[in-house]
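Peer 1: Need coordinates for the below:
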Amino acid sequence: MEQIEHKYVEVAGLKLHVAEIGSGSSPAVVFLHGFPEIWYSWRHQMIAVAEAGFRAIAPDCRGYGLSDLPPEPEKASFSDLVADLLVLLDAISVPKTFLIAKDVGARVAYLFALLHPEKVSGIITLGVPFLPPAPLSFNLLLPEGAYVSRWQKPGRAEADFGRFDSKTVVRNVYILFSCSEIPTANENQEIMDIVDSSTPLPPWFTDEDLAVYGSLYEKSGFRFALQVPYRALYEDFDKTNAKVEAPALFIMGEKDYFLKFPGMEEYIKTEQAKNFVPKLKTVYLPEGSHFVQEQFPEQVNRLILDFLKSHI
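Peer 2: Below is the predicted model of the structure:
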């Protein structure tokens, strides 16, 4: 971990924090995190790909971790993150890269590949497959108490989270998102109240890991994280030709609660995404949760390295 270097890159008037390891002349691999994650969620993968001869780059996206919060986070969109990535790659002299993305980052990675195919060598996503670049409607079918439904309502999550320190919020989300069911509260209950204070962390997530997350969210807060992804899910990208020609790998934990979203398991297991990403391969990890890259780093690293080496 001490070999990972940290710097700031100015993008659209914001200073974005970037973690990096590996030679600048090596093939680039950019890691895009999800929520409640930050660059640190890729710690195992960054070291593995760097040791294999790649340049590993993991930014905190705007509003997350050590990166600046934009002036009006409530107006932010996925398009902002796509635009940031384009400027960032130019700033750090990366003409073409592999994208490895999780959760929120998966949507950013595929949108980037659609808009800038010449800059993408290949794509790996974890937990979230390619989804057509249109407003996401499956969320409308979730119950009112589902975490997505609750967090889309301005003010409600802020009040819920505001009762706790950042470390406790991250702890609770990690516990909830490690389960195989969609986190859903009762009518008169908030999402944070689902987790009992005595519930242990997942065994692969240490107190030291939690401390890192807690300290970074102390800086950033959750304003941007609630906007993107949750309140920006209905963004329309006006992109009709949704075809990604780059080689792609999708890694899915079979105990990931995301499979329980309406229509998602059928969409994934019937490989409907191949209509949009013809060179897509899907791999399942039977015991994998939503945080499969932290839960099973050796298995995930092996899949990543096999993919990278076969598409250099």
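Peer 1: CA only for contacts and neighbour counts going forward, please
Peer 2: Will do.
Peer 1: so residue 36 makes contact with residue 173?
Peer 2: Yes - here residue 36 reaches residue 173: they are 7.2 Å apart, a contact under C-alpha atoms under 8 Å.
Peer 1: in stretch 124-134, what's buried?
Peer 2: 124-133 (16 or more other C-alpha atoms under 10 Å).
Peer 1: In strands only, show me these.
Peer 2: 124-126 (DSSP state E).
Peer 1: Could you export these to TSV, including columns for distance to residue 230?
Peer 2: Compiled in TSV, those are given as follows (distance: C-alpha to C-alpha, whole Å):
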residue	distance to residue 230
124	22
125	19
126	18
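Peer 1: Just name the closest of the residues you listed to residue 28, please.
Peer 2: residue 124 (13.4 Å; C-alpha to C-alpha).
Peer 1: let's see this one next to it:
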Amino acid sequence: MENIQHSHVEVKGLKLHVAEIGTGEKVVVFLHGFPEIWYTWRYQMIAVANAGYRAIAFDFGGYGLSDHPAEPEKATIMDLVDDVKDLLDTLGISNAILIGKDFGAIPAYLVAAVHPEKVASVITLGVPFILPGPSAVQNHLLPKGFYITRWQEPGRAETDFGRFDVKSVIRNIYTLFSKSEVPVAGDDQEIMDLFNPSTPLPPWFSEEDLTAYASQYEKSGFRFALQVPYRSLTVESGLIDPKVNVPALLIMGEKDYCFNFPGMEDYIRGGVAKNFVPKLETIYIPEGSHFVHEQFPEQVNKLIIEFLDKQSI
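Peer 2: Okay, the predicted model is just below:
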């Protein structure tokens, strides 16, 4: 970890916090989800650097140590697509491999669809290809206490989260979302109420890890995270029939709660996702949760490096 270098890179007026290790000619760019930051990729960055790649992970604008956009409430996932492309341009990287986790998977695929010349291959964890828009997540097929529905409601999550310090919010989310059930609150509950204070952290997530996450969210807060992805997930992307034509790998923990989203298991296991990503390969990790890359880093690192080494860039 001490060999990971940190800097701020200005991209269209925003200073983005960038972590980097390795000097290989082949570049791997990691895109985090929520409640994550660059740190979620600590194991993967070191592994791919040791395998001869240049590894870059950054905090999306509005997250961690990166600047907030001027008008966060107007931001959409397509802004993240621009951020990735512009960061590559600013760093002088003509072509890269993108690895996205959770909602970070969405811009990973969309950058490859919109700027195919910039992307050699795509790896995602926990989330397949999803096109933002009204049908991105079938909220109406889940109870009204579904966490995405709750977090899309302006002010509701802010009030819920505001009852706790930042560290407790991160602890609660990491613990709740490492289970196989979709988080759904009852009529008399908020999402944070689903957490049982006696529940320990997952064995693969230490107090040191929790402190690292919390220290960065104490700077950024959750304002932008609630807008992107949750409140902007239904905003149309403007893309018509996008295709990701580069080689792609999807790594799914079989105990990932996302499998219980309506239609998701059929979409992944039934091969429907290949309609959008024709060269997609999917690998399942039987005991893996939504945080499979932190839970089983050696196994995930091996899968990533084997896939990368098969590609040409």
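Peer 1: what's the TM-score for these two chains?
Peer 2: Once superposed, chain against chain, the TM-score is 0.98 (TM-score structural alignment, normalised by the length of structure 1); 311 aligned residues with a C-alpha RMSD of 0.9 Å.
Peer 1: Name all residues that make contact with the residue nearest to the spatial centre of structure 1.
Peer 2: Taking C-alpha atoms, centre = their mean, the centroid of structure 1 lies closest to residue 34, which sits 2.1 Å from it. Shown in contact with residue 34 of structure 1 (C-alpha atoms under 8 Å, 6 or more residues apart in numbering): 101-105.
Peer 1: can you tell me which of those lies nearest to residue 284 of structure 1?
Peer 2: For those, the nearest to residue 284 of structure 1 is residue 102 (14.8 Å; C-alpha to C-alpha).
Peer 1: show me what contacts that closest one?
Peer 2: Going by C-alpha under 8 Å, 6+ apart, residue 102 of structure 1 touches 32-34, 125-128.
Peer 1: Residue 91 of structure 1: which of those residues is nearest?
Peer 2: Proximity of those to residue 91 of structure 1 (C-alpha to C-alpha) peaks at residue 32, which lies at 16.7 Å.
Peer 1: what number of residues lie near the residue nearest to residue 296 of structure 2 when sequence neighbours are not counted?
Peer 2: With sequence-adjacent residues excluded and distances taken as C-alpha to C-alpha, 6 or more residues apart in numbering, residue 296 of structure 2 is closest to residue 288, at 7.4 Å. The number of residues packed near residue 288 of structure 2 is 23, by other C-alpha atoms under 10 Å.
Peer 1: Surely residue 288 of structure 2 is in contact with residue 252?
Peer 2: Yes - counting by C-alpha under 8 Å, residue 288 of structure 2 does reach residue 252; the two are 7.2 Å apart.
Peer 1: quick one: contacts for residue 156 of structure 2?
Peer 2: residue 150.
Peer 1: Please tell me how far it sits from residue 99 of structure 2.
Peer 2: 31 Å (C-alpha to C-alpha, to the nearest Å).
Peer 1: where do the strands sit along the stretch 101-250 of structure 2?
Peer 2: Applying DSSP state E, counting those that start in this stretch to the stretch 101-250 of structure 2 gives strands spanning 119-125, 248-253.
Peer 1: Show me what the last one is packed against.
Peer 2: For strand 248-253 of structure 2, the contact count by 3 or more C-alpha pairs under 8 Å, 6 or more residues apart in numbering; DSSP states H and E identifies strand 119-125, strand 280-285 as packing neighbours.
Peer 1: and the gap between residue 140 of structure 2 and residue 97 of structure 2?
Peer 2: Distance from residue 140 of structure 2 to residue 97 of structure 2, by C-alpha to C-alpha: 35 Å.
Peer 1: So for the two, which sits in the more crowded spot?
Peer 2: A count of neighbours by other C-alpha under 10 Å puts residue 97 above the other of residue 140 of structure 2 and residue 97, at 24 against 11.
Peer 1: who touches the closest residue in space to residue 235 of structure 2 that isn't next to it in sequence in this structure?
Peer 2: Once flanking residues are discounted, residue 235 of structure 2 sits nearest to residue 133: 4.8 Å by C-alpha to C-alpha, 6+ apart. By C-alpha under 8 Å, 6+ apart, the contact set of residue 133 of structure 2 is 233-237.
Peer 1: CSV for those residues, including neighbour count?
Peer 2: Converted to CSV, those look like this (neighbours: other C-alpha atoms under 10 Å):
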residue, neighbour count
233, 24
234, 18
235, 17
236, 16
237, 15
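Peer 1: out of these, which one sits closest to residue 265 of structure 2?
Peer 2: Closest to residue 265 of structure 2, out of all of those and judged by C-alpha to C-alpha, is residue 233, at 19.8 Å.
Peer 1: right, and that closest one touches residue 132 too?
Peer 2: Yes - here residue 233 of structure 2 lies in contact with residue 132, judged by C-alpha under 8 Å, at a distance of 5.3 Å.
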